[in-house]
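Peer 1: pasting a predicted model and its sequence here:
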Amino acid sequence: MAMRRLVSSPDAVGNLTSQDTEVPTPKANECLIRVKAFSMNRGELKRSQNDPLGTPIGWDVVGVVEQTAQDGSGPPIGTKIVALSLRSEGWAEYVAIPTRFLAIIPQGVSDTDAATLPVAGLTALYAVEKGSRLLGNRMLITGATGGVGLFAIQFARMMGASAVAQIRQPAQEAFVRDYGADEVVITETGQEAKQFAPYRLIVDGVGGELVGTLTAFLAQGGTCVCYGSSSGNEMKLSLADFYSENGGQRTLYGFTLYTEVEMESASSGLARLLRLVEQGRLKTHIDRAVSWREAGVTAADLIGRRFSGKAVLHVD
């Protein structure tokens, strides 16, 4: 049976085009999912710019179980699920997903909200959980207006930390405060973050020289979790900032979601996130909810930072 999917195309708008292919045949531990919606992440779009023509794409998936797993590990046919497609094949009409990477969506959670959770939600959750002794201490979130940043602000508050949000534009301050930021630092270099130091935890997706500056503001025993590098991979670090200043014992942690889900399954993490959304304790921010026919334009706008939060596309 044939289906449509989105694939990389260097000459197309947003580097995306549609392609006809065969519906995948799931393995024994996989469910076949009829996709209803997906959300976009800047990381996968930037990667697609360098992928060969025709490379599949898509991490975040919401859909309905079309065929249950043969080994009995998955939910029954007709169950609504959210999933993480580690093979990056989710922007399609159908996708095969191992059961340990999907979770059942409760009735009180919309498809649109659920679609934002796999990459941004899990990244924020697992990154914040790298911190210790957060209760009563400060946590700094860089790139705070993005999907990961907005979730991380909320998790900081849930864990009893004071959330300090780093942004680049003054106009963004009210936005991040609405999601729970206790303090806001408007800076591109990071120097202004010193006023609220020390930080027990820094969650960073910006990278570059910003990280080199911020590590000096870690508390004794503090951790800087780096999950992205939108400003570049190169930085200058002072080793003295890690072993002598402020008592030392500081850690720089390289975060990759692909390996984090080996420590706790995506299924388990997604179930936790869904409960928080259902309880009204975790807010999503969806700037665009459109048809997947608008994928190219939406991808170009996301890469160009022409909106904040998440874009959710419905497969129609």
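Peer 2: The structure has been received and is ready for your questions.

Peer 1: contacts, neighbours, all on C-alpha from now
Peer 2: Will do.

Peer 1: okay, now Ile286: neighbour count?
Peer 2: As a burial measure, the neighbour count of Ile286 was computed by other CA atoms under 10 Å and equals 18.

Peer 1: try Asp20
Peer 2: Summarising burial for Asp20: neighbours were counted as other CA under 10 Å, giving 12.

Peer 1: did I read that right, it in a strand?
Peer 2: Yes - applying DSSP: H, G, I helix; E, B strand; the rest coil, one finds Asp20 inside a strand.

Peer 1: for it, which non-adjacent residue is closest in space?
Peer 2: Arg4 (4.6 Å; CA to CA, 6 or more residues apart in numbering).

Peer 1: name the element the one you found belongs to?
Peer 2: When elements are assigned from DSSP states H and E, Arg4 belongs to strand 2-8.

Peer 1: let me see the contact set for the residue most central in space within the chain.
Peer 2: Centroid-nearest residue in the chain, with CA atoms, centre = their mean: Ala120, separated by 1.6 Å. The neighbourhood of Ala120, defined by CA atoms under 8 Å, 6 or more residues apart in numbering, consists of Asn41, Gly147, Val148, Phe151.

Peer 1: and the comparison structure, right after this:
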Amino acid sequence: MKALVYDSEARHGVRFAEVNQPRPVPSEALIRVEAASLNFGELAFADRQLRPGQVFGKDAAGVVIEAAGDGSGPPVGSRVTSFAGTGGWAELRAVHTGDLAIVPDRVDLAAASAVPAAGVSALQAVRRLGSVLGRRVLVTGASGGVGRFAVQLAAKAGAHVIAAVGRPERGHGLADLGASEVISGTAVASEAVFAVLDNVGGPLLAQALEQLEDGGIALSIGWASREPTVIDFESLRMRGGRRRLEPFSVSGPFGADTAYLMDLLRSGHLDPQIGWRGSWNQIDDAVEALLGRRVLGKAVLDLAT
């Protein structure tokens, strides 16, 4: 079957290849993939995550063509979306049924493919903060996939969301998603914040930490800057109080959280924020746009075109 695989010698580390069809174990369903989405981290850090020749892709949506042998999961013909470590950018994907979610009839499969990795990461990160009702939450890298979902979900949880972006034009549409404030080129909010959801790292994370109020928490979700973070702990000590910084990692199984997000899509309470969509034959264009910070939100590949 046709797939997009990791090759360090290829342009952007991605190339088409013919690979063996997956052989599902009893707890896995086999999906005919119709749409897949790209995530910044899986491309920027592919050399850390994939072996040469391994199939890319955390997110993929399509139709079940072989139900799980153990009887779990949806039947043949079901429209589903999935979140797993690899294997999504291929004509067929075998995925554990615990990491699948049914796609409602009214939801486009391309939109469904945009949600799992970024949406579930944002959902679990917002949940990790505890109650944010009436509290100020700073989201850095708010223009990206995780960032735009985090803005929406934190706002729905009752937070006063401050969305930080690299350039003013990257903030387009964030107010409509629920951001109360949009700032660019900095992580300096007008007032102290209860929490930081950081997708950038580097100097911006250190700057954001300085914004935390006593008892506040910062979650390091992503590392889009690919720059080291140097923290002035003496400055934090002089301010007094207690503040927490935690590395955040998403945890599975992902099916239940993905299903919750699919319901939000169905009801119109979540926007997938697809900023680029095209044939998977345009993979180079998609990767260049995403890594070049020209995509607001998610980039989606259609496998049928």
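Peer 2: Nice, I can see it. Keep in mind that this is a model prediction, so the values were computed, not measured.

Peer 1: so after superposing, what's the score?
Peer 2: Laid over one another, the chains give 0.93 as their TM-score (TM-score structural alignment, normalised by the length of the second structure), with 303 aligned residues with a CA RMSD of 1.8 Å.

Peer 1: picking that back up, ok now the strand holding Arg4 of the first structure, how far from the chain's centre?
Peer 2: Taking the mean of its C-alpha atoms, strand 2-8 of the first structure sits 23 Å from the chain's own mean (CA atoms, centre = their mean, to the nearest Å).

Peer 1: repeat for stretch 4-18 of the second structure
Peer 2: The gap between the average C-alpha position of stretch 4-18 of the second structure and the chain average comes to 22 Å, counting by CA atoms, centre = their mean.

Peer 1: kindly report the same for stretch 109-126 of the second structure.
Peer 2: Distance, stretch centre to chain centre, for stretch 109-126 of the second structure: 5 Å (CA atoms, centre = their mean).

Peer 1: quick one: it aligns where in the first structure?
Peer 2: Alignment note (TM-score structural alignment): stretch 109-126 of the second structure is matched to residues 111-128 of the first structure.

Peer 1: now do the buried residues in that stretch.
Peer 2: Within stretch 111-128 of the first structure, the residues that qualify as buried are 111-128, counting by 16 or more other CA atoms under 10 Å.

Peer 1: take the residues you listed and keep only those in helices.
Peer 2: Cross-referencing those against helices under DSSP state H gives Asp111, Thr112, Asp113, Ala114, Ala115, Leu122, Thr123, Ala124, Leu125, Tyr126, Ala127, Val128.

Peer 1: how near is the third one to Leu276 of the first structure?
Peer 2: What that stands for is Asp113 of the first structure. Here the distance between Asp113 of the first structure and Leu276 of the first structure works out to 12 Å (CA to CA, to the nearest Å).

Peer 1: what's Phe255 of the first structure aligned with over in the second structure?
Peer 2: For Phe255 of the first structure, the residue aligned by TM-score structural alignment is Phe248.

Peer 1: which non-adjacent residue is nearest its match?
Peer 2: Nearest in space to Phe248 of the second structure, with sequence neighbours left out and distances taken as CA to CA, 6+ apart, is Ile221 at 5.1 Å.

Peer 1: counting neighbours, what do you get for the one you found?
Peer 2: Ile221 of the second structure: 23 neighbours (other CA under 10 Å).

Peer 1: OK, contacts around the alignment partner in the first structure of Leu303 of the second structure?
Peer 2: Using TM-score structural alignment to pair residues, one finds that Leu303 of the second structure aligns to Val315 in the first structure. Residues near Val315 of the first structure by CA under 8 Å, 6+ apart: Val35, Lys36, Ala37, Phe38, Ala92, Glu93, Ser291, Trp292.

Peer 1: what ranges does the stretch 51-200 of the first structure have for its strands?
Peer 2: Along the stretch 51-200 of the first structure, the stretches classed as strands by DSSP state E, counting those that start in this stretch are 60-67, 80-84, 94-98, 102-104, 138-141, 162-167, 183-186, 199-204.

Peer 1: average distance between the shortest one and the second structure?
Peer 2: Right, strand 102-104 of the first structure. Average distance between strand 102-104 of the first structure and its aligned residues in the second structure, after superposition and using mean CA distance after the TM-score superposition for the first structure, equals 0.5 Å.
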